[in-house]
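*Asks:* sharing a sequence plus its predicted fold:
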Amino acid sequence: MVITRLIIEGFKGFKDRFCIEFNESVNIIVGDNEAGKSTILEAINLGLTGLYAGKPVKNNISQYLFNDQLVKEYLDSLTTAARLPPPALFVELHFQKTPDTAFMEGDGNCQKSSSVGVVFKIKFNEDYKAAYEALLKAGDIRTLPIEYYDIEWKGNPPIFNGGDK
């Protein structure tokens, strides 16, 4: 399977949407320390396997997977009238279309275009909105409310979708 594109948003050092295109042969990622080289590899692994640090993320969702600045902005906003929604994490992998990958073709990607690939998200589950609102009213939230988050990991057909943490 040849990865042609990676899109990351809200994952570790990548606050904003980051896209990298890969060629079919050798790809070399070069950058300063703390530039995100390892995070790119972690994002690829996460999107392909659903594992982070060798463990299933669905059982180990952590605030530390999210971009620090996004989490800080979210937590700071909770004391204002302009509250931000809980941040999300997004990894999307696109693959070269071959007979072996054709079953993953669809338009469920961020560009809504026909492509072969997978999408991995950790995001707030709207089913918990009432409980979340009660938590906000109680105040004093100091960490990301990950107990209200779910994982969505989709290809065509879906790989995993749900919150059975």
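*Replies:* Thanks, I have it.
*Asks:* switch to C-alpha atoms for all contacts and neighbour counts from now on
*Replies:* Noted.
*Asks:* just give me the longest helix of this structure.
*Replies:* Here the longest helix in the chain is taken by residue count, with DSSP state H as the criterion, and it is helix 37-49.
*Asks:* for whatever helix or strand comes next after that helix, name the packing helices and strands.
*Replies:* Going down the chain from helix 37-49, the next helix or strand is strand 51-52, by DSSP states H and E. Counting contacts by 3 or more CA pairs under 8 Å, 6 or more residues apart in numbering; DSSP states H and E, strand 51-52 is packed against helix 37-49.
*Asks:* then this one, side by side with the first:
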Amino acid sequence: MPSLFHLEHEHKYRFLNHQYDVGPKFLVTLPDRIADGITFPDFPRTFTLESCQYILMFALVGIRTKSILHLIASVSPKNLCRANVTVEDQGHGTLKPTIREAATFSNYLGVKKHLDQLPTGKYLIIDLTNTHLVDHTFMENPYHFKHDYARRGGGMHTEGLENQRPVSDHPRAARKAAREKVKQ
């Protein structure tokens, strides 16, 4: 990694103008090296910063890849980040949040916002009948929400997954809408 080698030898550049010539990010580490003329060992800090940078880069690549796969699976760009949720009062203390089109990791925060706004002590029926894709991250989160909501005096179950086929045998595997066979 040439950047590690370059950062490891940054102590050669003691003046501000040299720091800026090397790069603006070096200005962040300048005060601790100027104070009392002390130069601290740079390798641990450099290694940590570079490692965090690569971890962040791989996380962003993973999110972008997952988003591209959802687009290929016919999730509209609008539904990648925005949840299509409506809440219907069924009476007798039962609420039915209905999620339409796609339930993915990227729009779960919008779904969670709707669920968190619901009053406690009710029974929730989360309806996924009108979704054509439910990814594994989304399947995991309502499982945890169910236990949190139960602690607050409510109950919950999910319906509408019967017509969707799981992509593996795991109970919380991603699910896709079953395609109807075309009659010839």
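*Replies:* Structure received. If you're wondering where the values come from, they're calculated on a predicted model, not measured in any experiment.
*Asks:* need the TM-score between these chains.
*Replies:* TM-score for the superposed pair, counting by TM-score structural alignment, normalised by the length of the first structure: 0.24. Supporting figures: 77 aligned residues with a CA RMSD of 5.7 Å.
*Asks:* quick revisit: in the longest helix of the first structure, which residues are buried?
*Replies:* In terms of neighbour count (16 or more other CA atoms under 10 Å), helix 37-49 of the first structure has its buried residues at 39-40, 42-49.
*Asks:* so which elements touch the helix or strand where Asp148 of the second structure lies?
*Replies:* When secondary structure is defined using DSSP H and E, the element that contains Asp148 of the second structure is helix 136-151. Under the contact definition 3+ CA pairs under 8 Å, 6+ apart, helix 136-151 of the second structure sits against strand 155-159.
*Asks:* just checking, Met105 of the first structure touches Phe95?
*Replies:* To be clear, residue 105 of the first structure is Glu; Met isn't right here. No. With contacts defined as CA atoms under 8 Å, Glu105 of the first structure does not count as touching Phe95, sitting 9.3 Å away.
*Asks:* who touches both of those two?
*Replies:* Between them, Glu105 of the first structure and Phe95 have 115-117 as joint contacts when contacts are counted by CA atoms under 8 Å, 6 or more residues apart in numbering.
*Asks:* got these as a markdown table, with secondary structure and distance to Ile20 of the first structure columns?
*Replies:* As requested, those are exported to a markdown table (DSSP: H, G, I helix; E, B strand; the rest coil; distance: CA to CA, whole Å):
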| residue | secondary structure | distance to Ile20 of the first structure |
| --- | --- | --- |
| Ser115 | strand | 16 |
| Val116 | strand | 16 |
| Gly117 | strand | 14 |
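*Asks:* who wins for neighbours among the residues you listed?
*Replies:* The member of those surrounded by the most neighbours (other CA atoms under 10 Å) is Gly117, with 29 neighbours in all.
*Asks:* distance check, that one against Asp76 of the first structure.
*Replies:* Summarising the geometry, the distance separating Gly117 of the first structure from Asp76 of the first structure, computed by CA to CA, to the nearest Å, is 35 Å.
*Asks:* same deal with Leu51 of the first structure?
*Replies:* From Leu51 of the first structure over to Asp76 of the first structure (counting by CA to CA), the distance is 30 Å.
*Asks:* and those two? Which one has more around it.
*Replies:* Counted by other CA under 10 Å, Leu51 of the first structure and Asp76 do not tie: Leu51 has more neighbours, with 17 against 14.
*Asks:* could you list every helix and strand in contact with the host helix or strand of Glu101 of the second structure?
*Replies:* Using DSSP H and E, the element containing Glu101 of the second structure is strand 94-103. Applying 3+ CA pairs under 8 Å, 6+ apart, one finds that strand 94-103 of the second structure contacts helix 77-81, strand 84-91, strand 123-127, strand 131-134.
*Asks:* and these as JSON lines, adding mean neighbour count and distance to Lys66 of the second structure?
*Replies:* Shown next, in JSON lines, are these (neighbours: other CA atoms under 10 Å; distance: least, CA to CA, whole Å):
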{"stretch": "helix 77-81", "mean neighbour count": "15", "distance to Lys66 of the second structure": "10"}
{"stretch": "strand 84-91", "mean neighbour count": "14", "distance to Lys66 of the second structure": "19"}
{"stretch": "strand 123-127", "mean neighbour count": "21", "distance to Lys66 of the second structure": "24"}
{"stretch": "strand 131-134", "mean neighbour count": "22", "distance to Lys66 of the second structure": "13"}
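*Asks:* if I pick the closest residue to His132 of the second structure other than its chain neighbours, what's in contact with it?
*Replies:* What sits nearest to His132 of the second structure in space, not counting adjacent residues and going by CA to CA, 6 or more residues apart in numbering, is Ala177, at 4.6 Å. Residues touching Ala177 of the second structure, when contacts are defined by CA under 8 Å, 6+ apart, comprise 131-133, 163-165.
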